[in-house]
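[1] I'd like to go over a predicted model; first the sequence, then the structure.
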Amino acid sequence: MVKKHHDIAISFAGVCQATRLVQQLAHHGKCSTWALKISLNSLLDLNPVSTLSVFGNKTSNVQCGLETLIGLFNSRIYQNLTNEITHYIMGIMMLERQLQASKTALQNLSGSIINLSKQLDDDVIDSTKVISVIAEMYTNIIRPLGPCIKVSGSKTILENIYIQNQVRAILLAGVRSAVLWKQVGGNRLQLFFFRHRLVKVAKDILESLNKDNI
């Protein structure tokens, strides 16, 4: 059970990390390049050997997500921005359910990701070209499955096409983490009735990271 709770926390941190990056982009026009690469790379591992392998086999790669997870359930941390995070998470989870219900969408997404992997011999995951390709996957395959996720932030920033593509690409990464979360035993009831356990596991993981860095 300990391993299960750990995997649930890591995978949900992947969802939270994606939402935090979307929030940063929408308000500031930039986000952590390192965290962005981790989230986008998570799309490529369609048959992971473990939960952590999706995120490069390093717990530190989802530190932003773990901190966001804790902040989400202790709303003081992000103050008025917590509602945005919650909105994005709920939207991602709804799209994940619709994706799982559509064999056509699953096949199309899998095929698109395999094709993307072949392109990466020449391009890096966070290049403008690749981000545009990932954004198209979200627009063409994921977004038609359910209600559009409304992103809040600076109107001027969100009018920028490159920012729009980054946001869409990261939302797709969020859906991928939501799929993983379900696969390892995550469910919405845990977020309402067992959130304290989830927060404790996330804090324990961060504490272990801090000890490793001493």
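    The structure has been received and is ready for your questions. Numbering: from 1, shown residues only.

[2] C-alpha only now, for contacts and for neighbours.
    Noted.

[3] hey, where'd the helices end up in this protein?
    2-28, 33-41, 63-73, 82-100, 103-119, 128-137, 155-158, 161-183, 188-193, 195-212 (DSSP state H).

[4] of all those helices, which lies closest to Gly146?
    With CA to CA, the closest approach to Gly146 among these belongs to helix 82-100: 5.9 Å.

[5] tell me the buried residues in the closest one?
    Judged by neighbour count (16 or more other CA atoms under 10 Å), helix 82-100 contains these buried residues: 82, 84-85, 88-89, 91-99.

[6] put this beside the first:
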Amino acid sequence: MNSEERQAVALAGVFQAATVVDELARTGHTNERAWSTLIRATLDTDPASFEDIYGGQVNNLRPGIEALESVLTRQQVSPNVMRYGFSLILLMHRLRKNTEMMNTLGQRLGRIQGQAEHFGELHENVIASLGELYQETLSTFRYRIVVQGDPSLLQSRQMPERVRAILLSGVRFALLWHQQGGRRWKLVAGRSGIRRALKSLDE
């Protein structure tokens, strides 16, 4: 996998997080494979390879790939998904400038990994801890992501934590995208390159 393909995969992860947040907020449900891929990627802070981050199967990021393709080709895409996706990238840039918060995230994720080893990666206690971590770090920035959806769902048991955990995963993939050479200008000037990379993933 070349650098352009890795950038495309990471960006698909960002838009998969945006898609899952939108689905949870509107319906209370989402694709289980998409959900678990994002959570596991967030917990795996030291993967053996790039491919291990998303479980080695490109189809684990299929909803994100399809959403990103729609954004790049300006096809019909949920305005919320587009807004969440670009907001996650903006939030990532704010985070990169805050060394103290980056260190806090790393330390706290290390503790949550221990929790995941005890309870299981998708256990509600782990999701609650990830959601709490997002709330106490990234959501303290002046720029915040406002999630829109069904108010009764957004206020229901465990839903706030689930949404925040996925927002955290979106920032994780945005950081990965930047580490692989992804830049905001490429989202405008380099759309065709990203689309080529996405297409090559299916070959």
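    The structure has been received and is ready for your questions. All of these numbers come straight from a predicted model, not from anything done at the bench.

[7] on that earlier part again, out of the buried residues of helix 82-100 of the first structure, who's nearest Gly186 of the first structure?
    Nearest to Gly186 of the first structure among these, with distances taken as CA to CA, is Met93, at 11.1 Å.

[8] and the helices of the first structure as TSV, adding distance to Gly146 of the first structure?
    Below are those laid out as TSV (distance: least, CA to CA, whole Å):
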stretch	distance to Gly146 of the first structure
helix 2-28	18
helix 33-41	22
helix 63-73	24
helix 82-100	6
helix 103-119	12
helix 128-137	15
helix 155-158	21
helix 161-183	12
helix 188-193	18
helix 195-212	26
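
[9] to Gly56 of the first structure, which of those lies closest?
    When the helices of the first structure are compared by CA to CA, helix 33-41 sits nearest Gly56 of the first structure, at 7.2 Å.

[10] starting at the chain centroid, how far to the closest one?
    Counting by CA atoms, centre = their mean, to the nearest Å, helix 33-41 of the first structure is centred 10 Å from the centre of its parent chain.

[11] mean shift between that helix and the second structure?
    For helix 33-41 of the first structure, the mean distance from the matching residues in the second structure following superposition reads 0.9 Å, by mean CA distance after the TM-score superposition for the first structure.

[12] who are the packing partners of that helix?
    helix 2-28, helix 161-183 (3 or more CA pairs under 8 Å, 6 or more residues apart in numbering; DSSP states H and E).

[13] mind redoing it with 6 Å?
    Contacting helix 33-41 of the first structure under the criterion 3 or more CA pairs under 6 Å, 6 or more residues apart in numbering; DSSP states H and E is no other helix or strand.

[14] excluding sequence neighbours, find me the nearest residue to the residue nearest to the spatial centre of the first structure.
    Centroid-nearest residue in the first structure: Gly174, 2.8 Å away (criterion: CA atoms, centre = their mean). Nearest residue to Gly174 of the first structure, sequence neighbours excluded (CA to CA, 6 or more residues apart in numbering): Val15, at 4.7 Å.

[15] what is the burial count for the one you found?
    34 (other CA atoms under 10 Å).

[16] and the buried residues of helix 82-100 of the first structure, which is closest to Ser152 of the first structure?
    The closest of the buried residues of helix 82-100 of the first structure, once distances to Ser152 of the first structure are taken by CA to CA, is Glu84, at 7.3 Å.

[17] so what corresponds to that closest one in the second structure?
    Under the alignment (TM-score structural alignment), Glu84 of the first structure pairs with Asn80 of the second structure.

[18] what separation is there between its match and Val20 of the second structure?
    Noted for Asn80 of the second structure: a distance of 11 Å to Val20 of the second structure, by CA to CA, to the nearest Å.

[19] ditto for Arg183 of the second structure
    Distance from Arg183 of the second structure to Val20 of the second structure, by CA to CA: 23 Å.

[20] thinking again about what came up before, can you tell me what the residue nearest to Gly174 of the first structure aligns to in the second structure?
    So Val15 of the first structure corresponds to Val14, using TM-score structural alignment.

[21] just to check, its match is in contact with Val171?
    No: using CA atoms under 6 Å, Val14 of the second structure is not in contact with Val171; the gap is 7.1 Å.

[22] the first structure: matching residues for stretch 170-187 of the second structure?
    Taking TM-score structural alignment, stretch 170-187 of the second structure hits residues 174-191 over in the first structure.

[23] got the buried residues for that stretch?
    For stretch 174-191 of the first structure, the neighbour count (16+ other CA under 10 Å) marks Gly174, Val175, Arg176, Ser177, Ala178, Val179, Leu180, Trp181, Lys182, Val184, Gly186 as buried.

[24] also stretch 196-203 of the second structure?
    By neighbour count on 16+ other CA under 10 Å, the buried set for stretch 196-203 of the second structure is Ala197, Leu198.

[25] run through who's touching it.
    Residues from elsewhere that reach stretch 196-203 of the second structure, judged by CA atoms under 6 Å, 6 or more residues apart in numbering: Glu5.

[26] cool, stretch 167-186 of the first structure as well?
    Contacts for stretch 167-186 of the first structure (CA under 6 Å, 6+ apart): 8, 11-12, 14-15, 18, 22, 39-40, 43, 92, 96, 134-135, 138.

[27] just the buried residues of the residues you listed.
    Buried residues within these, counting neighbours by 16+ other CA under 10 Å: 8, 11-12, 14-15, 18, 22, 39-40, 43, 92, 96, 134-135, 138.
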